[in-house]
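[1] return a 3D structure for these sequence lines:
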Amino acid sequence: MTNADPQVVRDYYDYVDDEDYESLFALFAEDVTYERPGQSDLSGMAEFREFYLEDRPLEDGDHEVVDLVVDGDTVAVRGRFEGVQNGTAVSFGFADFHRFDDDGDIAERWTYTDRDEV
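    All right, here's what the predicted structure looks like:
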């Protein structure tokens, strides 16, 4: 049995796009880690909250999930983002991976894009 829930991952993108951060935070474990190659890793809910509430350079955008695959405790996503980054309109592809813990919370998250920062 797996705790990886593709609907939780779809909800994550809806919550980000709607700026419903409290609902978003409820999807993640308190000891969540978030890795974005080329950028600083985030460790723990305090850093994760600070990133989304104060430091995230992307805004006013929409995620489109193109492909979603569940494998064991992980949900992989390929998608597109269109929105604003640091005041400039952007559009780019991304690949995200979400690993769930035994409680059904997202414990680890990885994002890959061709952008310098996201």
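
[2] alpha carbons only for contacts and neighbour counts from here, please
    Fine.

[3] mind listing the strands for this protein?
    28-35, 42-43, 58-71, 74-85, 88-100, 106-113 (DSSP state E).

[4] looking at these, which is closest to F51?
    Ranking the strands of the chain by their distance to F51 (criterion: C-alpha to C-alpha) puts strand 42-43 first, at 8.1 Å.

[5] by contact count, what packs against the closest one?
    When contacts are defined as 3 or more C-alpha pairs under 8 Å, 6 or more residues apart in numbering; DSSP states H and E, strand 42-43 sits against strand 28-35.

[6] one more sequence to fold, the one below, so I can look at both together:
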Amino acid sequence: MDDPESVVRRYYDLVDAERYDDLVALFAEDVSYERPGQDPIDGRDALRTFYEEGRPLDEGSHEVHDVVVDGETIAVRGTFSGRQGGERVGFGFADIHEFEDGAIVRRYSFTDRDEV
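    From the prediction side, this is the model:
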């Protein structure tokens, strides 16, 4: 089993490569993903649907600038560049990933955009 920091770094590689089967496998069955101002995404099935059908970002990549590890909690600061609604976008983000039993059980994303 990989350590939480390695799992989180792999997450960004997988989302950028649109490898959603592998990506969803990083999460616990009862995962909760929260983004300010938007409904939470609860459970692996809903997470898969979000990445395959509901994610407003595409054709993009994440650049991780900082990773802070505090036991089973990993905080990440970085930038994303890609497309949203057909327009080129670039913005900073901060994500928090909480682990239980080697899987991401809660994820929080913060950006300066209204919807991601």
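
[7] now the strands of structure 1 as CSV including distance to R10 of structure 1?
    Compiled in CSV, the strands of structure 1 are given as follows (distance: least, C-alpha to C-alpha, whole Å):
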stretch, distance to R10 of structure 1
strand 28-35, 13
strand 42-43, 21
strand 58-71, 8
strand 74-85, 9
strand 88-100, 11
strand 106-113, 12
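
[8] adding mean neighbour count and distance to E22 of structure 1, write those out as JSON lines.
    Output for the strands of structure 1, formatted as JSON lines (neighbours: other C-alpha atoms under 10 Å; distance: least, C-alpha to C-alpha, whole Å):
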{"stretch": "strand 28-35", "mean neighbour count": "19", "distance to E22 of structure 1": "11"}
{"stretch": "strand 42-43", "mean neighbour count": "18", "distance to E22 of structure 1": "18"}
{"stretch": "strand 58-71", "mean neighbour count": "15", "distance to E22 of structure 1": "17"}
{"stretch": "strand 74-85", "mean neighbour count": "18", "distance to E22 of structure 1": "21"}
{"stretch": "strand 88-100", "mean neighbour count": "17", "distance to E22 of structure 1": "18"}
{"stretch": "strand 106-113", "mean neighbour count": "19", "distance to E22 of structure 1": "15"}
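
[9] need the counterpart of I104 of structure 2 in structure 1.
    By TM-score structural alignment, I104 of structure 2 lines up with I106 in structure 1.
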